[in-house]
Each structure stands twice: as structure tokens, then as C-alpha cells.
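# any chance you could fold what I've pasted below:
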Amino acid sequence: MISDTKTRAYLAWAAICLIWGTTYLAIRIGVEDLPPLLFAGFRWFLAGPILFLILMKKGYRLPDRGDIKHSAVVGILLLGFGNGFVVFSEQWIPSGLAALLITTVPFWIVGIESFYVRGSNLNAKIIIGLIAGMSGVMLIFGSNIISVFDPHYIKGVAGLFVAVTCWSFGTIYSKYNSTKVHPLMSAAVQMTIAGTLMTLAGIIIGEYKSLSLTAESALAFFYLLIVGSLIGYGSYIYAIEHLPVSFVSTYAYINPVIAIFLGWLVLDEVINLELFLSASIILSGVYLVKKGSSEARMKLNRAEN
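Below is the predicted model of the structure:
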């Protein structure tokens, strides 16, 4: 029987798949009017203290110096560089293309983990699952893949390369350097530190001079603040605390499917046989990675015992 903690962790993973599939669109809308560092930074700058106050009211333990140190590293890697460069990149590239490039995250994560942790070896199911997931996403966005090499998108592609690299390192660091406080308290510290640094950087380089808030960008900001940050990022930190990172990282395969569905729902875009085939391939990849991760963990446990 799955424990309550595991159940909550899988629900948190499902929340990531759904919520972060919508944030690419919100980011794209926001950067039409708002400069990237202040747009991304102020979101986390507000979200961190809000979450911190909620947890304080519920009686959660405060982080000590060591907890703050580890949370700062994770926050800077995941939010400062990871999310920050996604926002930066979407100034030049479409949200769908950004979602496509972010699907390389699982390759980076399982690859880094295989070198970072002794005995954390890949197996055939994980590799086949990752390839299947990427193939499904490629099928969805196949008609746009040539855009990656368009000179107009070079800055965006380079920014996303930095984003996926930093996000992957941050995820592995977080997994194997856990704090003694509740994962959500750690997330609050991460948000606050990364948000403060990004906001200060935006002010220093003069981004405030180009602020132009519209109804659309304000809506995008508050959606990202409440849903993308407080719910989505909190769910991510909780999930990687309790589930294998190779499985949690498969959210990157689901996000583009959510983006396509929203395109149909909001913009009346067509859902066709190609989409259903792609979704089936992606979900099959998720299953294989989950299965392979479980087998690898069991093998490692037997070797240690």
C-alpha cells in the first residue's frame, strides 16, 4: 500500500505536470510588457515571504544556518538561473518552442545523477523511456523544430541551454543535500533569496525604466505568483524530496501536451490523431522511466544490504 507521503508526492508531481504546462504561455504574455529580471524576480520575491508566513502560522520549524545555505544554492540554480533564463529566452522564442527545448531536462538530470551518485546507474527501461518521451514531444512540435536553428532564436536557445543545465544541477543538489526543515520551508527560503537577488539585479541594470504594466501582463504575473510559484514550485520541491528525480523530471514531457490542450481550449487549435499518438508515446515514456527508476532503486538497496 502506498503511504500518505508517497500519495501526496505523486499528487504533487501531477500538479507540476498540469501547472507548469500553463506557465510558458503566461511567461510569454508577461515578457511582452515586463522586463525579464524584474518580472521573474519580483514574482519569487513576493512568493517566498508569503509561503514563509503561511508555514510560520502553521508552526513549521525555522531553518538554521546550514538549511539556509543549502536552500540558497538550490534557489539560485533553480529559480535564479533556471527559471530566470526561461523568462529571458521567451523574449525571442515562442512558448511552445521553449517547452520543447525544456524537455531535455530529464536527459541532463539522469545523466548528472549517474555520475554524482555512486550506484545510481541507468538501465534499459529508463533510457528507452527517456527516448520515447522525447520522441513524442518531437512528433508534436516536429513542424517547428527547424526554428531552433533560426538566427532570430539564437539568444533564446542559448538562454534555455543555461536554464536546463542549471535546473538539472539544482535538482540533483537539492535531492542529495536535503535540509532538516520541511521541503516547503526550504522552498520559501529559495524563493526569497533568488527573488531578492534577481530583483536587485534588475534594478541595478535599469530594467525599471522599461516597466509597462497592462491588464494582460498583470494577470500573467499574478497567475505565475500564485499558481506557478506558490503551488507549482512548492509541489516540485516536495516531489523531489520523496520521489526519484528521474521520475519527477518526466513532468517536462507532459508540459507540452498541456500546452497543446490549452491551445485547443483557448485558441480553438485543432487536436488531431498526431496529438493523441504523441500523448500515448509520452505517457508510455513516463511509465518506463518510473518502472526503471523503481528497479534501479531496488537493485541499489539489495547491493547495500
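
# C-alpha from now on. contacts and neighbour counts both.
OK.

# how far does stretch 201-212 stretch from start to finish?
Distance between the boundary residues of stretch 201-212 (Cα to Cα, to the nearest Å) amounts to 18 Å.

# now do the buried residues in it.
Across stretch 201-212, burial judged by 16 or more other Cα atoms under 10 Å covers G202, E207.

# contacts for that stretch?
With contacts defined as Cα atoms under 8 Å, 6 or more residues apart in numbering, stretch 201-212 is touched by D33, L34, P35, L37, L38, G41.

# likewise for stretch 45-58?
62, 184-185, 187-196, 199, 225-226, 229-230.

# quick one: which helix or strand includes S71?
Assigned by DSSP states H and E, S71 belongs to helix 65-75.

# buried ones in that helix?
D67, I68, H70, S71, A72, V73, V74, G75.

# stretch 79-92 now?
79-92.

# among the residues you listed, which one lies nearest to R28?
E90 (5.8 Å; Cα to Cα).

# for the protein, just list every one of the helices.
Assigned by DSSP state H, the chain shows helices spanning 4-30, 36-57, 65-75, 84-89, 95-102, 105-116, 124-141, 154-176, 183-204, 215-223, 234-242, 245-248, 251-267, 273-304.

# to compare with the earlier structure, here is another sequence to fold:
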Amino acid sequence: MTTTDRREGVLAAGAAAVTVVLWASAFVAIRHVGHEFSAGALSLGRLLVGSLLLGGFLFSRPRTWPAKRDWRLLIVCGLLWFGVYNVALNEAEQRLDAGTAAMLVNIGPLLIALLAGLLLGEGFPKQLVIGSIAAFGGVVLIGVSSSDGKAETWGVILCVAAAIAYAIGVVAQKPLLGRLPALEVTWIACTIGAISCLPFGPALVRETADARPSTIWWVVFLGAFPTALAFTTWAYALARTSAGKMGATTYLVPPLAIFLGWLLLDETPAGLAFLGGALCLTGVAISRYKPKRASMPSTTSEIPVTKPLSKS
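Model (predicted):
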């Protein structure tokens, strides 16, 4: 591996870590803001902030406009991952605590690995399969030890719908990142999601007028960090690894979301949740482990060198 490859690997891992932390914080922020903003209004507000910030960065430098063939995938990614995902998740967190929602949404990585193996030709590497099963087992353990011990059926259905939208969005995004910069893909998809949420505009105006300033700042936080920054760092990392491995990395989100929910919202997890979190960490480590290749033996040293016989 060259120095450039190692540097790219470190940067991609750092970008993935930023994404995981900010997405975990988003589950807690959504739960908090949901007391004053409805699901659709929160989605539109978050996406508008994200689109404006990303657009400011994007249009301050040279950019590549997508080809006609790219727009179909961009629309799929924008509508499903940024539009449907946000509305479904926000509505689910009106009914479920932040940790439980994070756990349920994280059936998404298994769907990503399945879709990427089938549609992107990534296959099903043994370590990815084993790691995903282990991490999913951790999610299940956390799920059965949720903070309130129960989950409303409609909230569970909405989380599953969000997970499906998330998985399809990631698989649609992956081919785009081979042709377009991560920032551009993220901005266009975010803007498409915001446009799809425009029917919630009147609700956003009404609820913003009634909301406390601190709550409004939480909406800005969701748009600036878990959306604009985290989706960009996700796209950067995804462009440098497989969709299956990046999906498996997000198994780190539920344990972090549970910790932040306990710290900030007083949603206390059961002891079994900590075991589940450890299993999630182990699964991610397995899925991302790269065994060292044995160096090839030198063949030249094994070939005896003979001198030509001199003629007598």
C-alpha cells in the first residue's frame, strides 16, 4: 500500500467517524425538537438549512454539472434518503425514544449490503457477512432492552420505512460518487429532498413562529451538522470504500445514540443495551478488517545459477 493510499484510508475513516457521531446526535436532537415541530416541518427546515449551507460552499468554487444519466439516481437518492427518510424518522420519533429509533433504523446496513451485493457487484465477502450478523445481533439486544421496554407499532413501521429508504438511497448514491464530487452529490440530493418537502412550508412557518429560540437553533444544528456536514463526510468515505462496509460502520450509531439519549434526555438504557453496544462495535471491526496478504516468496533466490560448461 502506498503512502497516498494510507492517507486516503485515514481520511476516509475519519470522515466515517464524523458521520457516525453526528448522525447519533441527530436522533437525540430530533427527539428533543419533536415537542415543538411536526415531522414534515422539521424535515423541511433541516433540509433548507443544509441545502443553503452546502450551496454556499459549492458555488464558491468550480463545479461539475451532472450528466443526463446521473439525474435519475440523484432524484432517487434525494427523494428517498433526504425526503422520505427524514419525514418517516421524524414521525417515528414522536412515538419512540431516540435509542430505539436508532436501533430500528439500523436494519438499513443489512439492506445496503444485500442491495450492493446484488446491484453493485460488491458480492458478499465472508467478513462483511459475519460482521453484519454480529452487529445486527447487537442491535437486537439493544432493542429488547429499550429504555421504556416497549415500542409503538406505528413507530416501528415508520422506522422500517426509513431504513428501506436509507438503503435504496445509499445504493443509488454509490455509482454517482465515481463521477461527481461528494459535495455536489450531497447538495443536489439535499435540495431535491427539500423541494419534495415544500408542502410542509406553511406548517414550518407557523411552528417556527411559536417555537422557542433554543428549539429553532436545534433545527439549525440538524441542518448544519448531521445534514450538511455529516452527509458530505459520508459521501466522501463512501466514494473510497464499498457501500456494504460503509453501511456496516453505521452500526456504531445506536450505541452512541443511546448514550447521548441517556446523557441529554434522561432516557436510561437497560444493562443489556451495553452488551448490545459492545457486540455492535465488534461486528463493525470484523466487517472492516483487512487481513494482511502474505508476501510472495522470491523465486530468483530459489533458482540455482549454473555456469555454462567450458569446452575442453
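
# which of the contacts of stretch 45-58 of structure 1 count as buried?
Among those, those scoring as buried are 62, 184-185, 187-196, 199, 225-226, 229-230 (criterion: 16+ other Cα under 10 Å).

# re the thing from before, compared with structure 2, how much does the helix holding S71 of structure 1 deviate?
Overlaying structure 2 shows helix 65-75 of structure 1 at a mean distance of 3.1 Å from the equivalent residues (mean Cα distance after the TM-score superposition for structure 1).

# tell me which other helices or strands that helix touches.
If you count contacts as 3 or more Cα pairs under 8 Å, 6 or more residues apart in numbering; DSSP states H and E, helix 65-75 of structure 1 packs onto helix 154-176, helix 183-204.

# measure how that helix sits relative to helix 36-57, angle-wise.
Interaxial angle, helix 65-75 of structure 1 versus helix 36-57 (axes from the mean of the first three to the mean of the last three Cα atoms, to 10 degrees): 140 degrees.

# run through who's touching helix 65-75 of structure 1.
Counting by Cα under 8 Å, 6+ apart, 170-171, 173-174, 177-181, 186-187, 189-191, 193-194 sit against helix 65-75 of structure 1.

# check contacts around L115 of structure 2.
A167, I168, V171.

# you'd agree the first one is up against N106?
I take that to be A167 of structure 2. No. Using Cα atoms under 8 Å, A167 of structure 2 is not in contact with N106; the gap is 9.7 Å.

# list the buried residues of stretch 255-272 of structure 1.
N255, P256, V257, I258, A259, I260, F261, L262, G263.

# Q94 of structure 2: what's it in contact with?
So Q94 of structure 2 contacts R31, G34, H35, G155 (Cα under 8 Å, 6+ apart).

# what's the local residue count around the alignment partner in structure 1 of Y251 of structure 2?
Under the alignment (TM-score structural alignment), Y251 of structure 2 maps onto Y253 of structure 1. By the criterion of other Cα atoms under 10 Å, Y253 of structure 1 has 31 neighbours.

# and Y253 of structure 1, how far is that from S174 of structure 1?
Look at Y253 of structure 1 and S174 of structure 1: by Cα to Cα, they are 21 Å apart.

# about what we covered before: export the buried residues of stretch 255-272 of structure 1 to JSON lines and tack on distance to I112 of structure 1?
Listed next are the buried residues of stretch 255-272 of structure 1 as JSON lines, based on distance: Cα to Cα, whole Å:
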{"residue": "N255", "distance to I112 of structure 1": "22"}
{"residue": "P256", "distance to I112 of structure 1": "24"}
{"residue": "V257", "distance to I112 of structure 1": "26"}
{"residue": "I258", "distance to I112 of structure 1": "27"}
{"residue": "A259", "distance to I112 of structure 1": "28"}
{"residue": "I260", "distance to I112 of structure 1": "30"}
{"residue": "F261", "distance to I112 of structure 1": "32"}
{"residue": "L262", "distance to I112 of structure 1": "33"}
{"residue": "G263", "distance to I112 of structure 1": "34"}
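
# with structure 1 overlaid, how far apart is stretch 128-135 of structure 2 on average?
Aligned to structure 1 and superposed, stretch 128-135 of structure 2 gives a mean residue distance of 1.4 Å (mean Cα distance after the TM-score superposition for structure 1).

# what stretch of structure 1 does that stretch fall on?
Against structure 1, stretch 128-135 of structure 2 falls on residues 126-133 (TM-score structural alignment).

# quick one: contacts of that stretch?
The contact list for stretch 126-133 of structure 1, computed with Cα under 8 Å, 6+ apart, reads 106-107, 250, 253, 281-293.
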